[in-house]
Structures are given as C-alpha cells and as structure tokens.
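Peer 1: sequence-free structure coming up:
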C-alpha cells in the first residue's frame, strides 16, 4: 500500500531537484512517483491519471489534430478540431517529437509519469 505522505514527499523531492537543475534525479524520482501512483489504491486515491496505454492509444491515431485531453476527470483521445473541451495533456505531434518516434515501454512510461505529475501539480 502506498501512503499519501510518501507520494507527497516524492513530489516535493521532484520540485527540489528540478529547482536545483538536477534533471537526472528528477527523471529517477518521476519514475518512482509513477510506480508509486500505479501501486495506489482506492484508499489513497493515488491511481495514475496518465498511463503508458493512454500514450500508446494516442500514437495509434493517425489524425494530425489528435491529442490527449482531460475532461471531467477522464482522459480521452480527441481528433477533431473542435472535439473535446478540457485540459490539453499532449498532442500526438508533441508525443512523437518527445519519444523520438519510438514507442518503447520505458520512454512512454517515463513520459506518462511526467504528464501525470504535471496534471497533479495543476490540481486536476
């Protein structure tokens, strides 16, 4: 079981390492946070928001306007220009740029953890 204090501490450590410019530590801690959030249960409310599967789903779409959007607490892939109001998580083009066109599990998991953390820091 993952407790809220551990998750809060990991988030604080990520912020501290980021402020210090220590990107290697930030990446490592984001991975730990992602793992902790995946292991979360209903009691902690810490289940991951963005997962590797969400990013794979976005990569599978060929529409140039495809994007991952969070609306009313749920993630979805939207493809139309006016389709889906909500918080833009990432566009397909940005995803392809960030993972270098490769969809290896580790790269997607790390990016999912980063996006998940960003969403949580926004309070969504």
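Peer 2: Received, thanks. Small disclaimer: the values here were computed from a predicted structure and weren't measured.
Peer 1: for the rest of this, base every contact and every neighbour count on C-alpha atoms.
Peer 2: Noted.
Peer 1: give the buried residues for the host helix or strand of residue 5.
Peer 2: Element membership of residue 5 [criterion: DSSP states H and E] is helix 4-19. Judged by neighbour count using 16 or more other CA atoms under 10 Å, the buried positions of helix 4-19 are 4, 7, 10-11, 13-14, 17.
Peer 1: ditto for stretch 96-103
Peer 2: Applying 16+ other CA under 10 Å to stretch 96-103 flags residue 103 as buried.
Peer 1: so what touches that stretch?
Peer 2: By CA atoms under 8 Å, 6 or more residues apart in numbering, the residues outside stretch 96-103 that reach it are 56, 59, 107-108.
Peer 1: from those, which two are the most distant?
Peer 2: Farthest pair in these (CA to CA) is 59 and 107. Separation: 13.0 Å.
Peer 1: in terms of neighbours, single out the busier of the two.
Peer 2: Shown here are residue 59 and residue 107; by other CA atoms under 10 Å, residue 59 has more neighbours (21 against 15).
Peer 1: let's bring in a second model and compare:
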C-alpha cells in the first residue's frame, strides 16, 4: 500500500514540474499519482471517475483503451476481451471526441462528473 506521504510528494512534484514548464513530467507524474491513489483507496479513486482517471485514459497508447466499471471499481483496459463482464464507461477515442487530446483540468473534472453521474443513473 502506498503511503499518504508518497501521494503528497507526487502532488508537490507535479506542481514543481508544472512551474518549470515540463509538461512531459507533469503527465507522467499525474499517471503515477492516479495509480498511487488507487492503491491507497483514497476518496475519488476506485469506483469513481476522476480527472486523474481520465488523464490516464488519454495517456494510454493502446488504440482500443477504454474505461470500464467492474466489481465496483473503475479501471482502464485495452486489448481484446469482454472486459470481464464489466460495463464500458467510455473509450479513449470517445473521450478525445468529447474533450480533445490535451484538455484543461477543469474540462476533465467536468467530464468525470458527467461520467460518474451516468454510472449512478445506470444503478452501477
């Protein structure tokens, strides 16, 4: 399990990299932060769609990457398969259609809220 100190350090590193204008490092660190938050079970992880989750989906290089809800957890899947009976939330291609390939954080936060609401309306 990842400690809260590591999550706090990753957030600080993201700020530092952003201030330095190193967008490649910012994207990498955001993916690491999302994974760390998933590992800690922090609020906004697991069964909820977050900005970080959508950023990870956008950063996935697989052409068939998609966000899937399975057993109460949101995860990114790629490759052939039936998603283990999970519910397709959104594909990477559809997300890019909605928000573009380099959206601002605010846009991803709004889209995450929409997708979370959609999941809730389905009763999942």
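Peer 2: That came in fine, so what should we check first? Bear in mind the structure is a predicted one, so any value in this text is a computation, not a measurement.
Peer 1: ok so, going back, export the buried residues of helix 4-19 of the first structure to JSON lines and tack on distance to residue 85 of the first structure?
Peer 2: Below are those laid out as JSON lines (distance: CA to CA, whole Å):
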{"residue": "4", "distance to residue 85 of the first structure": "30"}
{"residue": "7", "distance to residue 85 of the first structure": "29"}
{"residue": "10", "distance to residue 85 of the first structure": "31"}
{"residue": "11", "distance to residue 85 of the first structure": "28"}
{"residue": "13", "distance to residue 85 of the first structure": "33"}
{"residue": "14", "distance to residue 85 of the first structure": "30"}
{"residue": "17", "distance to residue 85 of the first structure": "33"}
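Peer 1: closest one of the residues you listed to residue 49 of the first structure?
Peer 2: Residue 49 of the first structure lies nearest to residue 7 out of these, by CA to CA, at 14.0 Å.
Peer 1: tell me the contacts of the closest one?
Peer 2: For residue 7 of the first structure, the contact set (CA under 8 Å, 6+ apart) comprises 33, 36-37.
Peer 1: spatially central residue for the second structure, please.
Peer 2: The centre of the second structure sits closest to residue 53, judged by CA atoms, centre = their mean, with a distance of 0.8 Å.
Peer 1: just to revisit the earlier point, take the contacts of stretch 96-103 of the first structure and keep only those in helices.
Peer 2: Among the contacts of stretch 96-103 of the first structure, the ones falling in helices (DSSP state H) are 56, 59, 107-108.
Peer 1: switch those over to TSV; also include distance to residue 98 of the first structure.
Peer 2: Shown next, in TSV, are these (distance: CA to CA, whole Å):
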residue	distance to residue 98 of the first structure
56	13
59	12
107	9
108	9
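Peer 1: where exactly do the helices run in the first structure?
Peer 2: Going by DSSP H, the first structure shows helices at 4-19, 23-38, 52-60, 92-99, 105-121.
Peer 1: could I get those as JSON lines with distance to residue 73 of the first structure?
Peer 2: Conversion of those to JSON lines gives the following (distance: least, CA to CA, whole Å):
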{"stretch": "helix 4-19", "distance to residue 73 of the first structure": "20"}
{"stretch": "helix 23-38", "distance to residue 73 of the first structure": "16"}
{"stretch": "helix 52-60", "distance to residue 73 of the first structure": "14"}
{"stretch": "helix 92-99", "distance to residue 73 of the first structure": "20"}
{"stretch": "helix 105-121", "distance to residue 73 of the first structure": "11"}
